[in-house]
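Engineer: Mind folding the following:
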Amino acid sequence: LDALRQKLEPPHDPLAGRDRPAPLPLDCLDTFKLAIAPVTFGSERLAAGIGDARAWRKMTPLGDVVRDASLQGSNNWVVSGARTAGGRPILANDPHRTHAVPSLRYIVHIASPEFNGIGAGEPALPGISIGHNGHSAFGLTLFLGHDQEDVYVYETHPEDPGLYRYGDGWEAFRDIGETASVKGCGEAALALRFTRHGPVIAEYPDRHLAVAIRTVWTDPGTAPYFKSIAAMRATSFEAFRDHMGGWGVPAVNQVYADAKGDIGWAVGGFSPIRPNWDGLLPVPGDGRHEWQGFLPGHALPFSHNPAKGYFATANEFNLPADWPIDQPIGYEWLEPSRAQRIDGVLAADQRHTVDASRRLQTDVFSVPAKRVVGLLSTLSGRNEAETAALEILASWGFRLAADSPGAALYEVWWAHHLHVAIIADAVGKPELRPLFAPGDTAGILDRLEAIAARTPGAFAALALGSLSKAYDACRQMLGPDTDEWAWGRLHEALFEHPAGAVANAGGRWNVGPFPFGGSGSTPMNGSYRPTDFRLTIGASFRIVVDVGGWDNSVCINTPGQSGDPRSDHYGDMAPLWAAGDYVPLLYTDKAVDAAAVLTLKLTPKRAA
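Structural biologist: Prediction:
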């Protein structure tokens, strides 16, 4: 049943051979959720006084913040020159992140006597994490196998709440006092509490319990992405993989290609060694569950010049088939639809090109839609609405294009009706159903296909009943003329500046909206919030590198390079990005000089 929430791969029962953990209140992760929430400056929130602070610290058990965090991912692939039209390797990468303005990424070309590299990183982080150095190209996606966090539950001393049980005795919490300036209230005192494992995020004095988080991210030497500063200089796969051995967080799938013709894949990231538990459930913080270091970098998965001539990743379960079963890394991955589509396209393409990679990055074919709609072939409508809906889906080609009526009907059905009906059918108690929302696509598809195979009558009732509701909903939202329905009328990309509402400048500081295709299950990731279909996550940057033919490479940032709303380059790339277009990623001096429209020269002031 839990597969409806998150399908585990490889198959695994987290309760097998262990005591059932003590239940914790649903609010125990409120502080953790708030820590990863996006910055907002709504007028109502800003008008609230300090006495109302607690009202703004509550989170629903599965709010949008949690959904967005679970959906982040990326695509990357590398193709050997033996399978390209130009005889040179091609590397492509499009990292998927929560949309933001100013842009999360920044395209940069760094040229010096020692280094000449081009690509993108994040403005706050040094180095180039995605790009090339004139010899080697590299790109990353999140490797979701590494479980880099644990939830610890502590028994606190019944007479002294400043102590928690550890080993045979009691250990003192480490308390740190901080102050924060609060508008209209001066300085506010903050009490931060830590255990030996990490920050305390919840305390329950009446139950003598405390909850803390341990994460790799707070260990020394794990500055996010910082290893890029060295990896971007590598000129061989062996050197590149050695650098991945020191990559801390986040865990990544790195693909590599060089002008010699080598291609490869290497995993980077610190993976905790848990000798007596799997990391999926809370554990006592009394010393019985301690990390025993990290897996050594050379032991992590990799592939050098794979026999099939290409390698692709999309945050799916991608441990090698011969990975030792007694050496688990993790179990919670993103569903494999994007990876399956990408692999299928690359496998069929013997003469891959830069343009083919561009088309694949913006591909909106939905593998889940093909599976679901295929189950409807034996059904007949019981009324006019069901018959019309079945006809629309039967003539549709499973592409979630922005102008597609079938895509609009399918996604409304899937997001608001079908998977809701599947969860309701599986979970008898209504009060428990929100814990399974929004649901794991892979687990829901498996259950739907099982219902269709075992109980065709029940499947027909569930499918047709929910499809009829989706058809009626589309008529209400998009009008009675089904030819005028379009997925992009519901599914839009709007880049909202977090301070736009406060400055009464939303119209000038926001970028968009743009009709957009895709979903979280298509190579062109178009993940959205189910409440209104607003796009929340997608490619923050796209790049396709012709390795050795560097000036043939292309890229696109979004919404623009500048963080200044007054600049022409604040949002000028967003329309191109939304349309699936690119700009040249020129590298050689000759090509750059010929295309330059502005040169800004910064000259240090000479000492007097």
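Engineer: C-alpha from now on. contacts and neighbour counts both.
Structural biologist: Will do.
Engineer: where do the helices sit along the stretch 351-500 of the chain?
Structural biologist: 354-361, 367-374, 384-394, 405-412, 419-426, 441-454, 456-478, 487-490 (DSSP state H, counting those that start in this stretch).
Engineer: check contacts around the residue nearest to the spatial centre of the chain.
Structural biologist: Closest to where the C-alpha atoms of the chain average out (Cα atoms, centre = their mean) is residue 72, at 0.8 Å. Taking Cα atoms under 8 Å, 6 or more residues apart in numbering as the criterion, residue 72 is in contact with 96, 97, 98, 537.
Engineer: about what we covered before: for the helices of the stretch 351-500 of the chain, which one ends up most surrounded?
Structural biologist: helix 405-412 (a mean of 25; mean count of other Cα atoms under 10 Å).
Engineer: elements contacting that helix?
Structural biologist: In terms of contacts (3 or more Cα pairs under 8 Å, 6 or more residues apart in numbering; DSSP states H and E), helix 405-412 is packed against helix 384-394, helix 456-478, helix 487-490.
Engineer: other SSEs contacting the shortest one?
Structural biologist: Packing contacts for helix 487-490, counted by 3+ Cα pairs under 8 Å, 6+ apart, involve helix 405-412, strand 511-515.
Engineer: Redo those as CSV? Include distance to residue 466.
Structural biologist: Converted to CSV, those look like this (distance: least, Cα to Cα, whole Å):
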stretch, distance to residue 466
helix 405-412, 10
strand 511-515, 26
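Engineer: right, so of the ones you listed, which gets closest to residue 529?
Structural biologist: Residue 529 sits nearest to helix 405-412 of all the helices and strands packed on helix 487-490, at 11.8 Å, using Cα to Cα.
Engineer: I have a second one here; can you model it like the first so I can compare?
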Amino acid sequence: MKIPILCLAGMLLTVLFIGTGIFFWMRGSLPQLTGNIQIQALQERVDVIRDDQGLVTIKAQNKYDAYKALGFIHAQDRLWQMDFMRRAGSGRLSEVVGEATLNIDRFMRTLGFQKLVEENYEILSPNVQKAFVAYSAGVNAYINNHTSTLSPEFQLLNYRPEKWTPTDSLLWGRLMALQLSDNFNRELLRQRLLNHLSPEEVDRFWPQDKNDPQIIASFDLSKAVPQGIFAGQHPLPWPLAPKDASNAWVVSGNKTTTGKPILANDPHLALDAPGPWYLVRIETPDYTWAGATSPGVPFLVLGHNSHIAWGFTTTHSDTQDLFIEKLNPDDPNQYLTPEGYKDFEKSIETILIKDQPAHELTVRRSRHGPILSPVLNGTANKEDGHLLALSWTALRKDDLTAQALYDINYAKQSEDFSRAVKNFHSPQQTLVMADRLGNIQLMAPGRVPVRKQGDGRYPVSGWTGDNDWVGIIPHKDLPKSLNPVDQKLVTANNKLVSDDYPYLIAKDWPNSYRARRIHQLLDQSDKLSVEDNLTIQMDTLSIAALEVLEILLKTPTTDPESETIKQKLSEWDGQLSLNATEPAIFYHWIYWLNRAAFGSLPSDASSFQTANILRLQRRLSERPDSWCLYGEKLVNEDNCVAQMTESLRRVASNYEQLDKDITWGELHSTSFKHQIFDRIPILGKLLKLKIATPGGHDTINRASPSMKNGDLWRFPNVHGPSYRAVYDLDNLDNSRFLIATGQSGNPLSKFYGNFLLRWRDGDYVKLDGKKVEKNAQHLTLSAKKTNETK
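Structural biologist: Reported below is the predicted structural model:
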């Protein structure tokens, strides 16, 4: 049946009319950026200025009004992100999302973050508690006063946010501790491999980096023999899953053109939309802060306070252990201890699920910590008389990390900073600091366990007491350095201590490639400028690629196409730049070598399809005749040399099919994932923030490629700098900043993705508070008069 043209036109006009109506209705979710808003919680007027990039300056007459204003502004731009964070941390996602997030909620309820932060809050000082209360008042002022439409996520999920509470802000710290602590996940992986391989062979998959430039001048503790049990996988999605990488360095005034220190920092996290950071400048009569805040948190997390500047990287310490608990065969409610059988601590968690009956979860705790086995993926009905319990320093009731962050915000010199970080309990971080007096400092505060025996790499028996923790490394003995003789401090997650350090911080450390490259570039000049440090942050040379190519280029060839590939890579300078083609060839070869080296590992081959060059390099160099023992056969021969040749041949044959005009940047593009929009096919494509990117897994400009894509030539960038900053201690207003995506979390805002190009290209901004532009938007927050004050 044919539809008349007039009828079709009418239908199209109707759709257009409805779509236009929805669009203008949803525009009501955008915040008010000008005029005056009365807030009852304020003591005095606060001015909020947004420039043409969405960068915010808050001018307040006292710090508590500043916290209230920050809470209000965060809620204006990022309320759904804040709500998603607290629901994730408290195990309440399923209430609004449905059964799809039940496994996440079960895991979070087992960890018990909600009760934990309530206990943590009670021991904070009154000043810190008042700051959290003030921030919450600002968030709630927005929730209560915003009578128009809320941001699109609330509409799609059909719910309204609850009142914000001070302990909601503390959930952010526990989630960050979880993301920056990968030890238990690695223990699970090792245990799964151990069911098929010997401990010696498993250990070879985590090689030690012999070239690490140690920052500060461990011993090997005896390894406890693990028991053979089934170990599942954590249930967390990529944004919440453990991952870690960051760069930070600081040089003293003797090495700078200004005569004062320069500090650089770029923490690396999952690349999501919106990003985890919100840039702000806050001015009060006593302090001025500028840098990165996290929506949901009242304090500056990274930045400067007009006296000092500071930055973080993950220490990569081993602060988690999995203990194997043995069940009483006659009573599953008990587990074995050195003193005999003991009852589990138990609680019932009721998880509400949208459009479904509630789910009841029994959470058990042993003397070592929460029992994880029932909430790990793949462990259903496989307890076999044993359970895994998690000991983790971040689960202690007396954690004062929020207190430390508050005190860092008010430190004026290195001594204040040193006192502040004593309460920085979890996760252990390596902090760098510089003050305007010229001091530079590195400290690694945090609670790191001292074990009776073992080195934390494998799950250990919990019933004997032989593997228990016997204490925490004393704060005074943690790694630190103040004003070193070589005038610089560098940390990039690499090994922090030398072999004679008297405690075990970690047995496994990330590779040293980024740290070594930073040292190379810092040492190229006697006097470094701010601009020099910006250039270093954007560096894309891969030491890893150049070193492994020394092995790969010796590969025998059987065809001219393979020889051409070898020649092309032999002339490559190791730069993973935007318009190069060699990086695509290189990572394609790494892809096939990973399959040849690890593709048949029992149960866990996919865990080794990564961009870990050090692991592959050591396997190739130290086991030249047997590196392919656990690999997929690329050619039907047992000879590893034949597998190497075939890996190169596959690269060469596929290269002929590749459009030679396609660059590394395009093949390595970043798609910033949104937790809701990406799940809706058409909407996800319309709102996708995507950009071509340079760099690689081991470059200073971190851009870690995923190696699990079905299209062998495409390696999406999934992990990199969420924030970049370079601080000029001679003139802190000359400091430079960058975040990924933009300030707003609302896709209808012009500030949702406006930083993409700047982030990719290193086009930094200042937070100097001096820009007065015609298109700057001024909002006044004023105290709402009550009946008593009228």
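Engineer: and which of the contacts of residue 72 of structure 1 is nearest to residue 36 of structure 1?
Structural biologist: residue 98 (11.6 Å).
Engineer: What residues does the residue mapped onto that closest one from structure 2 make contact with?
Structural biologist: In structure 2, the residue matched to residue 98 of structure 1 (TM-score structural alignment) is residue 270. Residue 270 of structure 2 makes contact with 238, 239, 718, 719, 720, 722 under the criterion Cα under 8 Å, 6+ apart.
Engineer: same thing but at 6 Å, please
Structural biologist: Residues near residue 270 of structure 2 by Cα atoms under 6 Å, 6 or more residues apart in numbering: 239, 719.
Engineer: how close does it sit to residue 595 of structure 2?
Structural biologist: 25 Å (Cα to Cα, to the nearest Å).
Engineer: just residue 761 of structure 2 next, same as before
Structural biologist: 33 Å.
Engineer: same deal with residue 56 of structure 2?
Structural biologist: Residue 56 of structure 2 is 48 Å from residue 595 of structure 2, by Cα to Cα.
Engineer: returning to that earlier point: nearest to residue 467 of structure 1, out of the helices and strands packed on helix 487-490 of structure 1?
Structural biologist: Checked against Cα to Cα, the stretch from those lying closest is helix 405-412, at 8.6 Å.
Engineer: Report the mean distance between that closest one and its aligned residues in structure 2.
Structural biologist: Superposing on structure 2 and averaging over aligned pairs (mean Cα distance after the TM-score superposition for structure 1), helix 405-412 of structure 1 comes out at 0.9 Å.
Engineer: residues in structure 2 aligned with that helix?
Structural biologist: Under the criterion TM-score structural alignment, helix 405-412 of structure 1 matches residues 581-588.
Engineer: can you give me how far that stretch is from the chain middle?
Structural biologist: In this view, stretch 581-588 of structure 2 has its centroid 26 Å away from the chain centroid, taken as Cα atoms, centre = their mean, to the nearest Å.
Engineer: And for stretch 178-194 of structure 2?
Structural biologist: Relative to its chain's centre, stretch 178-194 of structure 2 lies at 17 Å (Cα atoms, centre = their mean).
Engineer: What of stretch 5-25 of structure 1?
Structural biologist: 23 Å.
Engineer: cool, and stretch 259-276 of structure 2?
Structural biologist: The answer for stretch 259-276 of structure 2 is 11 Å, by Cα atoms, centre = their mean.
Engineer: That stretch: end-to-end distance?
Structural biologist: Using Cα to Cα, the two ends of stretch 259-276 of structure 2 sit 33 Å apart.
Engineer: how about residue 779 of structure 2, what's its match in structure 1?
Structural biologist: Using TM-score structural alignment, residue 779 of structure 2 pairs with residue 600 in structure 1.
Engineer: and that match, what helix or strand is that in?
Structural biologist: Under DSSP states H and E, no helix or strand contains residue 600 of structure 1.
Engineer: For the counterpart of residue 333 of structure 1 in structure 2, which non-adjacent residue is spatially closest?
Structural biologist: Aligned counterpart of residue 333 of structure 1 in structure 2: residue 509 (TM-score structural alignment). Spatial nearest neighbour of residue 509 of structure 2, chain neighbours left out: residue 495 (5.6 Å); criterion: Cα to Cα, 6 or more residues apart in numbering.
Engineer: before we move on, the earlier item: and the helices of the stretch 351-500 of structure 1: which comes nearest residue 524 of structure 1?
Structural biologist: For these, the distance to residue 524 of structure 1 is smallest for helix 354-361, at 5.6 Å, taking Cα to Cα.
Engineer: residues in structure 2 aligned with the closest one?
Structural biologist: Helix 354-361 of structure 1 covers residues 530-537 of structure 2 once aligned (TM-score structural alignment).
Engineer: what's the mean deviation for the matching stretch versus structure 1?
Structural biologist: Mean for stretch 530-537 of structure 2 is 1.2 Å (mean Cα distance after the TM-score superposition for structure 1).
Engineer: name the helices or strands packed onto the lengthiest helix in structure 2?
Structural biologist: Using DSSP state H, we find that the single longest helix of structure 2 is helix 63-90. Packing partners of helix 63-90 of structure 2 (3 or more Cα pairs under 6 Å, 6 or more residues apart in numbering; DSSP states H and E): helix 126-145.
Engineer: now the helix it packs on: which residue numbers in structure 1?
Structural biologist: By TM-score structural alignment, helix 126-145 of structure 2 lines up with nothing in structure 1.
Engineer: So what touches that helix?
Structural biologist: 64, 67, 68, 69, 71, 72, 75, 164, 165, 166, 298.
Engineer: Show me the strands in the stretch 151-300 of structure 1, by range?
Structural biologist: Ranges of strands in the stretch 151-300 of structure 1, per DSSP state E, counting those that start in this stretch, are 163-166, 169-172, 174-182, 186-194, 200-204, 209-215, 252-258, 263-268, 283-284.
Engineer: Save those strands as a markdown table, and put in mean neighbour count and distance to residue 608 of structure 1 too.
Structural biologist: Conversion of those to a markdown table gives the following (neighbours: other Cα atoms under 10 Å; distance: least, Cα to Cα, whole Å):
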| stretch | mean neighbour count | distance to residue 608 of structure 1 |
| --- | --- | --- |
| strand 163-166 | 20 | 61 |
| strand 169-172 | 14 | 58 |
| strand 174-182 | 11 | 42 |
| strand 186-194 | 12 | 44 |
| strand 200-204 | 19 | 55 |
| strand 209-215 | 21 | 51 |
| strand 252-258 | 29 | 47 |
| strand 263-268 | 28 | 49 |
| strand 283-284 | 20 | 65 |
